[in-house]
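K.L.:
Dropping the sequence and predicted coords here.
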Amino acid sequence: MTITVLGIDLGKNSCSVAGLDEMGRVILRRRLNRDGIVRLAAKLPACVMAMEACCGAHHLGRVLRDQGHEVRLMSPEYVQPYVKAQKNDERDAEAIAEAATRPTMRFVELKSEAELDAQILHRARTRLVGQRTALINQLRAVLLERGIVIAKGRRQLELRLAEMLDDAGARPLTLSARTRLLIEDMRLEWSELDRRIAALTAEFVAQARDDQVARRLTTIPGFGALNATALVAAIGMGETFRSARDLAAWLGLVPRQATTGGKPRLLGITKRGNAYLRTLLIHGARAALPSLSASSTAMGEWLRALLGRAHKNKVVVALAGKLARTAWAVLRSGEIYAAKEGRPATA
C-alpha cells in the first residue's frame, strides 16, 4: 500500500507519525526523532506531509518540500476536532493527517528564513521593551519607598533622575550611598536597553525601505516600519487569506455577536490570532486617529460619525480593523494606498 498523507505530531525530541493510504486508513504508525522523519520521507514517494504550525515546523517543512513532498501546515485549533478519545501522540498524528485531507481546511504558508528572521527580531525587540518597562517600574518603586514621587511619564522620570544624580547642587535626598549606586546602575541599564531597542528599530526602518511590499504598506495611515515589516513576515503577500475579513478575523479584530430578542448585538473583539500584530495595529490606529478624523477623506467622514456615537477606544479598535483590511487590499492589488475623497470636516 502507498502512503498518500503522512501526519506528523512534532515534539522537541521524539515525534509520532501516522501514514494514511488513498482510502484514509492508517497503514503506518511510528515514533521517530526529527532526523528520522527526514530519512523516512526520503524513502517515500511524493505525498502530503501534514504538521501543526508550531515551533520547528517551518524548518522541517522546507526540508521535506525540498525532497519533493507537499507540505501542509495547520493551526492546532483546526486539528483539535479530529482528535479521537483517549488523546495521545499517536492519535494526534492521525488527527493531523485526517485534518489535512479536508477540502475546507485552511493551511499556513511555509515561511522563508528571511521571514522567520524578521519575526525573531520583532520578538527580541518586544522582550527588550518589556525589560525596559519592568526596569522603569522598579525605579519608580525604589524612589517611592524613599518618599520621592515622580509625575507620570517616562520623560519625567528621566529628567528627575538626571536632576538627582547629575546635578551637584540638587537638594539633599533621603537615599543611602548604596541605593544611589544601585539607581545609577539601573539608569545605565536603561540607557543600554534604549540603545538596543533603537538599533533594532533602525533595522526595521531599513528593511521597510528596501522591501517593496513593506514600502507599499507604509503608505497606509498608521502603518510604520514596525507594522509593515511584522505584517510582511507574518503573512507574506497575503495569499493565505481569501478576503480582507479573513485577515481581520485572524488578527482577532472582528467583533463577536450575540442575539438578544431576535436582534444581533455586537460585543467585544474576539482577540484571536496574532496578539503582537493586533497590538501594533491598535497602537498605529491610536496614533493616526486625530489626523484621520480631521481629514476630508471618506475614512475621516466615517471616523467622525463613529466618534459621535462610540467611545474613543472602540473607535480605535474599529479603525485598526479597517487598517488591517486596507493592508490586505494593498497586498493583493500591488498598489499603494490612495485615500478616497469624502465630505470636508465641519467646525
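P.N.:
Received, thanks.

K.L.:
rest of the way, CA atoms for contacts and neighbours
P.N.:
Will do.

K.L.:
Would you agree Pro172 falls within a strand?
P.N.:
No. Going by DSSP: H, G, I helix; E, B strand; the rest coil, the assignment for Pro172 is coil, not a strand.

K.L.:
how about the helices in the protein?
P.N.:
Counting by DSSP state H, one finds helices in the chain at the ranges 34-43, 57-66, 76-79, 89-100, 113-145, 154-165, 177-210, 212-217, 225-235, 244-250, 275-293, 298-307, 312-333.

K.L.:
Throw those helices into CSV and include distance to Ala50 and mean neighbour count, thanks.
P.N.:
CSV is the format used below for the helices of the chain (distance: least, CA to CA, whole Å; neighbours: other CA atoms under 10 Å):
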stretch, distance to Ala50, mean neighbour count
helix 34-43, 12, 14
helix 57-66, 9, 18
helix 76-79, 11, 14
helix 89-100, 6, 24
helix 113-145, 20, 15
helix 154-165, 48, 14
helix 177-210, 32, 15
helix 212-217, 29, 21
helix 225-235, 19, 23
helix 244-250, 21, 20
helix 275-293, 25, 19
helix 298-307, 42, 18
helix 312-333, 27, 20
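
K.L.:
who wins for proximity to Gly268 among these?
P.N.:
helix 312-333 (9.0 Å; CA to CA).

K.L.:
Nearest approach to Leu266 belongs to which of the helices of the chain?
P.N.:
Using CA to CA, the helices of the chain put helix 312-333 closest to Leu266, at 11.6 Å.

K.L.:
got a markdown table for the helices of the chain, with distance to Phe107 too?
P.N.:
As requested, the helices of the chain are arranged in a markdown table below (distance: least, CA to CA, whole Å):
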| stretch | distance to Phe107 |
| --- | --- |
| helix 34-43 | 20 |
| helix 57-66 | 13 |
| helix 76-79 | 10 |
| helix 89-100 | 8 |
| helix 113-145 | 17 |
| helix 154-165 | 43 |
| helix 177-210 | 27 |
| helix 212-217 | 22 |
| helix 225-235 | 12 |
| helix 244-250 | 13 |
| helix 275-293 | 19 |
| helix 298-307 | 33 |
| helix 312-333 | 17 |
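
K.L.:
Okay, one more to line up with it:
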Amino acid sequence: MRPNMKFVPTKSEEQQDIRALHRARRRLVNHRTALVSQMRGLLLDRGIPITLSSGRAHRAIPEILENKTNGLSAMSREVIGDLFDFLGQIDAQITTFDRRIDAVFKSNEDCRLIARICGVGPKTATAVVSAVGDGREFKNGRHLAAWIGLVPRQHSSGDKRLLMGISKRGDRHLRNLLIHGARSVVRVAQRKTDPFSQWVNSLRERRGINRAIVAAANKSARIIWAMLNRKEQFRVHA
C-alpha cells in the first residue's frame, strides 16, 4: 500500500529482552536523579548546599547527617536519612542491571564486534544491537545515522541551502549513548596525533566542540552500520 514508508526495524525476542534491560535501567537512573534533586532541594531549604551529582551526594550527605552543628532538625535529618537509604537501594538495583547488560555483551558476537569502535562500550553496543540488529533494514550508514537523529535538519529553497541542528529522530536513548561516547572521544583526541584524532581536533577548532561531538557520533553510527551489515572488523588507520 505504501512502498516508500519507513518502518521501525523488526526485533527478535533477544533484542526485545535487551531493550527491556536498558529501559528498566534507564527508569532507575531517572529515579536516582530525581531523588538526588529532591534531597538537594530539602537541604537548600535549610541553607545547606550540595552539588547535583549522585557520586558527590553519596559523599556529602553522610557528612551532613553526622554533623550536629549545621542546624538541621531531627525530623529533617531522619527524612533525608531515609531518602539516602532508598538511594542506596536504587544504586544496588542499577548495579544488578549493569551486570546483566555486561553478561549480554560478552555473549553476543555483534556487540563485541562494534565495541572495538572508539567511544562504544558495552551499554552502547548492546543498545545498538537491540535497536537495529544487523542493520539490513537501512540502505547505508547515513540512513542509520538519520534514523537515530544525528544528521542536520535542512531548510532549503532553490539555490539556498540552510543546515540546522540535528533532527533528533529515532531512539533518544541510543542517540544519547552515542553522543556521550563521542564526547569522550573528542576529549581524549587532543592528546593524540592519528588521522582520526587530527580530523576531530581540526573540526573542533573550526566549528566548536558541540559540532565536533555530533560529527564524531555520526561517524560512529556509520561505522557501526558497516560493521554489522558486512561483519567487518574495525580497522584503526595509522
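P.N.:
Cool, the structure landed. Because the structure is predicted, anything quoted here is derived from the model rather than measured.

K.L.:
Work out the TM-score between the chains.
P.N.:
Overlay of the two chains. TM-score (TM-score structural alignment, normalised by the length of the second structure): 0.93; 238 aligned residues with a CA RMSD of 1.7 Å.

K.L.:
The second structure: which residue goes with Arg272 of the first structure?
P.N.:
Using TM-score structural alignment as the criterion, Arg272 of the first structure maps onto Arg169 of the second structure.

K.L.:
any idea what sits nearest its match, other than its immediate chain neighbours?
P.N.:
Gly149 (4.2 Å; CA to CA, 6 or more residues apart in numbering).

K.L.:
What's the match for that neighbour in the first structure?
P.N.:
By TM-score structural alignment, Gly149 of the second structure lines up with Gly252.

K.L.:
how much space between its match and Tyr276 of the first structure?
P.N.:
11 Å (CA to CA, to the nearest Å).

K.L.:
Aligned to Met228 of the second structure, what sits in the first structure?
P.N.:
Just to correct that, residue 228 of the second structure is Leu rather than Met. Using TM-score structural alignment, Leu228 of the second structure pairs with Leu331 in the first structure.

K.L.:
Equivalent analysis for Arg112 of the second structure, please.
P.N.:
Here Arg112 of the second structure is matched to Arg215 in the first structure, going by TM-score structural alignment.

K.L.:
show me what contacts that match?
P.N.:
Going by CA atoms under 8 Å, 6 or more residues apart in numbering, Arg215 of the first structure touches 208-209, 228.

K.L.:
one more time with 10 Å, if that's ok
P.N.:
Arg215 of the first structure makes contact with 205, 207-209, 223-225, 228-229, 336, according to CA atoms under 10 Å, 6 or more residues apart in numbering.

K.L.:
go on, Pro172 of the first structure?
P.N.:
Taking CA under 10 Å, 6+ apart, one finds Met164 in contact with Pro172 of the first structure.

K.L.:
The second structure: which residue goes with that one?
P.N.:
Checking TM-score structural alignment: Pro172 of the first structure goes with Thr69.

K.L.:
how near is that match to Phe84 of the second structure?
P.N.:
For Thr69 of the second structure relative to Phe84 of the second structure (CA to CA), the value is 20 Å.

K.L.:
now do Asp45 of the second structure
P.N.:
Counting by CA to CA, the gap from Asp45 of the second structure to Phe84 of the second structure is 17 Å.

K.L.:
Same question for Ser156 of the second structure.
P.N.:
52 Å.

K.L.:
same deal with Asn201 of the second structure?
P.N.:
42 Å.

K.L.:
Quick check, central residue of the second structure?
P.N.:
Leu177 (2.1 Å; CA atoms, centre = their mean).

K.L.:
Let me know whether that one touches Val214 as I believe.
P.N.:
No. Using CA atoms under 10 Å, Leu177 of the second structure is not in contact with Val214; the gap is 11.5 Å.

K.L.:
quick one: common contacting residues for those two?
P.N.:
Taking CA under 10 Å, 6+ apart as the contact rule, Leu177 of the second structure and Val214 both touch Arg183.

K.L.:
which bit of the second structure covers stretch 128-138 of the first structure?
P.N.:
Going by TM-score structural alignment, stretch 128-138 of the first structure sits over residues 28-38 in the second structure.

K.L.:
Please apply the same query to stretch 18-25 of the first structure.
P.N.:
Counting by TM-score structural alignment, stretch 18-25 of the first structure pairs with no residue of the second structure.

K.L.:
aligned partner of Thr96 of the second structure in the first structure?
P.N.:
In the first structure, Thr96 of the second structure lands on Ala199 (TM-score structural alignment).

K.L.:
For Ala93 of the first structure, see how far away that match is.
P.N.:
Distance from Ala199 of the first structure to Ala93 of the first structure, by CA to CA: 42 Å.

K.L.:
and stretch 157-174 of the second structure, how far apart are its ends?
P.N.:
For stretch 157-174 of the second structure, the first-to-last residue distance is 32 Å (CA to CA).

K.L.:
close enough to count as contact, Val104 of the second structure and Thr126?
P.N.:
Yes. With contact defined as CA under 10 Å, Val104 of the second structure counts as touching Thr126 (7.4 Å).

K.L.:
just to revisit the earlier point, have a look at how far, on average, the match of stretch 128-138 of the first structure is from the first structure.
P.N.:
Once fitted to the first structure, stretch 28-38 of the second structure is off its aligned match by 0.3 Å on average (mean CA distance after the TM-score superposition for the first structure).

K.L.:
Report the distance from that stretch to the chain centre.
P.N.:
Relative to its parent chain, stretch 28-38 of the second structure has a centroid offset of 17 Å by CA atoms, centre = their mean, to the nearest Å.

K.L.:
Next: stretch 218-225 of the second structure.
P.N.:
15 Å.

K.L.:
same check, this time on stretch 105-125 of the first structure
P.N.:
10 Å.

K.L.:
now do stretch 36-51 of the first structure
P.N.:
Centroid displacement of stretch 36-51 of the first structure relative to its chain, using CA atoms, centre = their mean, is 30 Å.

K.L.:
ends of it, how far apart?
P.N.:
15 Å.

K.L.:
Find me the equivalent region of that stretch in the second structure.
P.N.:
On the second structure, no counterpart of stretch 36-51 of the first structure exists by TM-score structural alignment.

K.L.:
got any residues that touch both of Val104 and Thr126 of the second structure?
P.N.:
18, 21, 111-112.
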